[in-house]
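In: Sequence unavailable; structure follows:
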């Protein structure tokens, strides 16, 4: 159904559908659109827009996502979770349709987008900026887990810099979707691989596309946090198969040292696998500690700290009993170090690097910021249908 230029209204705004910008849903078959939002005073802004018919099999699941986003998004203690703007029902061409309005480029920018468009960080974030991001993502994740929920789709594409609140936020539930790729071709997290390759070993061990909507443990989210940390550290993490990704994760969890480049990490992983296939007397690395010492000695200047390597290793242990929980990561040495300021992150990583959000980067007075945050509390989708 062609919906381009279609105008949809709720009680406050009109939404003109402009173009597709991404996908969402179990098999990424549903379209996310860019819309022009026109308010009662004829002021225009832009947003992202999801739609699903009430008769669709996925409708109840999406309503559940919306309600989870609303509950956490309206909680002032959840400032590190990206809320939705609003959700409402509308009759679109004879079908009652749930519409979800999301923040878009004029307000937020994903870290994956920054990694692919900012030439200064195409090879990954510096250690101090990784700390700024991961401290806040971990706070969001702990809040999600405290509410007895799982995330299940943690990637650099779902971690955002929000220009209005000047912080890092994790998209969750209804605010999650996959943007069409920019220049980050070859990334592990392309639409057709994201759901299967990155998941923890206990969740899925096949390469076939499979939608996962339930975990048995919060620690499966911690695995995804570790994979996302690798993407943030290296800019992109192309691999040939899920098997290779699991091998790299095993190397990181054992050696706990991250080289300066993704290619070097792949190479060191392959070397350790080949070494272990040799007879014991011919092995170069008699123990994991020797492999760690070798990793430390091969690079004169480390871009990624040993502390960060330990943090990622704690996330990527295949043994659930040994893998860290969000609570344990809160006490990790990497998190405890000075995480730096958001102003530093904004000025170095974001400001003037992305034209969509540059105009919003002036520091706002606290009182004005509080007013803006109040406006972000979403409206319930369960009211009267129009």
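Out: Looks like it came in fine. As the structure is a prediction and not an experimental result, all values here were calculated from the model.
In: only C-alpha atoms for contact and neighbour calcs from this point on.
Out: Fine.
In: Touching, residue 97 and residue 89? I think so.
Out: Yes: under the criterion of C-alpha atoms under 8 Å, residue 97 makes contact with residue 89 at 5.4 Å.
In: The nearest residue to residue 98 once chain neighbours are set aside: what secondary structure?
Out: Nearest non-adjacent residue to residue 98, counting by C-alpha to C-alpha, 6 or more residues apart in numbering: residue 89, 4.5 Å away. With DSSP: H, G, I helix; E, B strand; the rest coil as the basis, residue 89 sits in strand.
In: how much space is there between residue 89 and residue 36?
Out: Distance of residue 89 to residue 36, given as C-alpha to C-alpha, to the nearest Å: 18 Å.
In: can you check residue 230 too?
Out: From residue 230 to residue 36 the distance is 35 Å (C-alpha to C-alpha).
In: surely residue 72 meets residue 82?
Out: No: in terms of C-alpha under 8 Å, residue 72 does not count as a neighbour of residue 82; the distance is 9.1 Å.
In: quick one, which of these two is more surrounded?
Out: residue 82 (29 against 22; other C-alpha atoms under 10 Å).
In: which ones are touching the more buried one?
Out: Residues in contact with residue 82 (C-alpha atoms under 8 Å, 6 or more residues apart in numbering) are 73, 160, 169, 170, 171, 172, 175.
In: What count of nearby residues applies to residue 94?
Out: By other C-alpha under 10 Å, 7 other residues sit near residue 94.
In: Count residues in the vicinity of the closest residue to residue 66 other than its chain neighbours, would you?
Out: Excluding its sequence neighbours, the residue lying closest to residue 66 (C-alpha to C-alpha, 6+ apart) is residue 174, at 5.1 Å. For residue 174, the count of nearby residues is 26 (other C-alpha under 10 Å).
In: Residue 174 looks like it's in a strand, true?
Out: No: if the criterion is three-state DSSP, then residue 174 is helix and not within a strand.
In: you'd agree it is up against residue 86?
Out: No: when contacts are counted by C-alpha under 8 Å, residue 174 is not listed as touching residue 86 (10.4 Å).
In: so what sits against both of the two?
Out: Here residue 174 and residue 86 have residue 100 as joint contacts, going by C-alpha under 8 Å, 6+ apart.
In: give me the number of residues near residue 230?
Out: Look at residue 230: counted by other C-alpha under 10 Å, it has 23 neighbours.
In: centroid residue for this protein?
Out: residue 158 (2.6 Å; C-alpha atoms, centre = their mean).
In: Okay, that residue and residue 175: tell me how far apart.
Out: Residue 158 is 9 Å from residue 175, by C-alpha to C-alpha.
In: do the same with residue 160
Out: Taking C-alpha to C-alpha, one finds residue 160 at 11 Å from residue 175.
In: another structure for you, compare them:
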């Protein structure tokens, strides 16, 4: 069979047609629980978000039992080198402006010396068509190979494996680049907050979340011997996983190859109108030394610290009511001058625009703090104009704000699932 060199992985040749798989296969006999009830329904594919999207089609019980219906279509991707398989059973997000799709997948490890496949639980699988999105594919490949690998006790979501495969599950002879990541059951913090009535976190929970992020920055990104910069730090990059067997909660930071938008397929960008899209907050809310500059050399660990402060504002307020950079600068400058955070950013912007002055009179004269002094000190330190004056991740971890609130955060997460 003719060998073709893979341009994205020169060390991994592929055999033409050797990794194409049948459209219909049987469902796994011992899939792990819990699995959503719709996961057993036939899968249909459509371009509702990208060329690699799929949806679950409703089916009646009578049609499922009919002898005329073909076997359920269960899309599987096989790693051509290891022969490990990934059964896609839930659409959980997208990346690269919708060019790539993200799925929860049931991972089965291939063991040549045994006939019984070993199902090893769920993973997250990022997929992009290398033929249709060549630039994005090359970028993802570089990130996956040069980025951080997954470790059991790390605070960064690292890649487990990256490979290419030819399949026919989306269309004929798709050449897909696949990145395997650990599965984070609850999705990103921004997605979690979008499902809660308050759509924001209390200070106690923010201290738990940001502490884990700071540990990730200190121990795995801002390390002295191999210093990196995150560049996109925001609430959408912070992921949560719950092990329901032990009720243990882990909070990890996505970085480069592991970054994706955790959202439902029908969530549209215009849901944030008329305000700036928080998915791009790392761009329109970037540090002064980075914003509007094409040279990435202006960014550094201290620009990540700035984004940590902006993330803190997003978590405590739910969103930032800004229409442009001018509105954003007004909020930051106002916080610096007052040296404390307002109870409501929206009301502060209303006051700036000269509306409802009488209603705002008591708010303007309010002396009582809406948030703790310890939390405000953290935000103010992160949002210092000069990056030299901003603290490091290690210095912030020694601040009084980061006390142990793990039990309350666990209760918050578990209550949201009930």
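Out: Looks like it arrived, so ask away. Predicted, not measured: the structure shown is a model, and the values here were computed from it.
In: where does the TM-score land?
Out: Once superposed, the chains reach a TM-score of 0.70 (TM-score structural alignment, normalised by the length of structure 1), with 317 aligned residues with a C-alpha RMSD of 3.5 Å.
In: Helices of the stretch 1-150 of structure 2, start to end?
Out: Taking DSSP state H, counting those that start in this stretch to define them, one finds helices in the stretch 1-150 of structure 2 at 61-65, 134-146.
In: any idea which of those is most buried?
Out: helix 134-146 (a mean of 17; mean count of other C-alpha atoms under 10 Å).
In: State the next helix or strand along the chain beyond that helix.
Out: Sequence order places strand 156-157 as the next helix or strand after helix 134-146 of structure 2, per DSSP states H and E.
In: mind checking the SS state of the aligned partner of residue 167 of structure 1 in structure 2?
Out: Under the alignment by TM-score structural alignment, residue 167 of structure 1 pairs with residue 250 in structure 2. On the three-state scheme (three-state DSSP), residue 250 of structure 2 is labelled strand.
In: Surely residue 250 of structure 2 is in contact with residue 213?
Out: No: using C-alpha under 8 Å as the test, residue 250 of structure 2 is too far from residue 213 to be in contact (11.4 Å).
In: out of these two, which sits in the more crowded spot?
Out: Between residue 250 of structure 2 and residue 213, counting by other C-alpha under 10 Å, residue 213 is the more crowded of the two (22 against 16).
In: so how far is residue 74 of structure 2 from that one?
Out: 37 Å.
In: same question, residue 256 of structure 2
Out: Taking C-alpha to C-alpha, one finds residue 256 of structure 2 at 29 Å from residue 74 of structure 2.
In: Give the aligned equivalent of residue 149 of structure 1 in structure 2.
Out: Counting by TM-score structural alignment, residue 149 of structure 1 corresponds to residue 228 in structure 2.
In: and if you look at residue 129 of structure 1?
Out: Match for residue 129 of structure 1 (TM-score structural alignment): residue 205.
In: Can you give me the neighbour number for its match?
Out: When neighbours are counted by other C-alpha under 10 Å, residue 205 of structure 2 comes out with 22.
In: before we move on, the earlier item: surely the residue nearest to residue 98 of structure 1 touches residue 95?
Out: No: the criterion here is C-alpha under 8 Å, and residue 89 of structure 1 misses it with residue 95 at 10.0 Å.
In: Compare those two (neighbour count), which wins?
Out: residue 89 (23 against 13).
In: how about the alignment partner in structure 2 of that one, what does it touch?
Out: Residue 89 of structure 1 maps onto residue 164 in structure 2, with residues paired by TM-score structural alignment. Going by C-alpha under 8 Å, 6+ apart, residue 164 of structure 2 touches 79, 80, 175, 176, 177, 178.
In: Most neighbours out of the residues you listed, which is it?
Out: Ranked by the number of neighbours (other C-alpha under 10 Å), the contacts of residue 164 of structure 2 place residue 178 first, at 26 neighbours.
In: what secondary structure does the aligned residue in structure 1 for that one sit in?
Out: Using TM-score structural alignment, the equivalent of residue 178 of structure 2 in structure 1 is residue 99. Assigned by three-state DSSP, the conformation of residue 99 of structure 1 is strand.
In: Figure out the helix or strand that residue 414 of structure 2 lives in.
Out: In the assignment (DSSP H and E), residue 414 of structure 2 maps to helix 406-416.
In: Pull out the buried residues from that helix.
Out: 409, 410, 413 (16 or more other C-alpha atoms under 10 Å).
In: ok so, going back, element containing the match of residue 149 of structure 1?
Out: For residue 228 of structure 2, there is no host helix or strand (DSSP H and E).
In: which residue packs closest to it, ignoring adjacent ones?
Out: Closest to residue 228 of structure 2 by C-alpha to C-alpha, 6+ apart is residue 221, at 5.1 Å.
In: and that neighbour, what does it touch?
Out: 227, 228, 229, 230.
In: Residue 59 of structure 1 reaches residue 51, doesn't it?
Out: No: Residue 59 of structure 1 is not in contact with residue 51 according to C-alpha under 8 Å; the separation is 9.8 Å.
In: Residue 262 of structure 2 matches what in structure 1?
Out: Aligned counterpart of residue 262 of structure 2 in structure 1: residue 179 (TM-score structural alignment).
In: Distance-wise, check that match relative to residue 212 of structure 1.
Out: Distance, residue 179 of structure 1 to residue 212 of structure 1, by C-alpha to C-alpha: 19 Å.
In: Between the two, point out the one with more neighbours.
Out: When neighbours are counted by other C-alpha under 10 Å, residue 179 of structure 1 and residue 212 differ, and residue 179 comes out ahead with 20 against 14.
In: Not counting its neighbours along the chain, what's nearest the more buried one?
Out: residue 22 (4.2 Å).
In: Could you pick out the longest helix of structure 1?
Out: If each helix of structure 1 is counted by residues according to DSSP state H, the longest one is helix 127-146.
In: need the contact list for the match of residue 178 of structure 2.
Out: Contacts here follow C-alpha under 8 Å, 6+ apart; on that basis residue 99 of structure 1 touches 49, 50, 51, 52, 87, 88, 89, 90.
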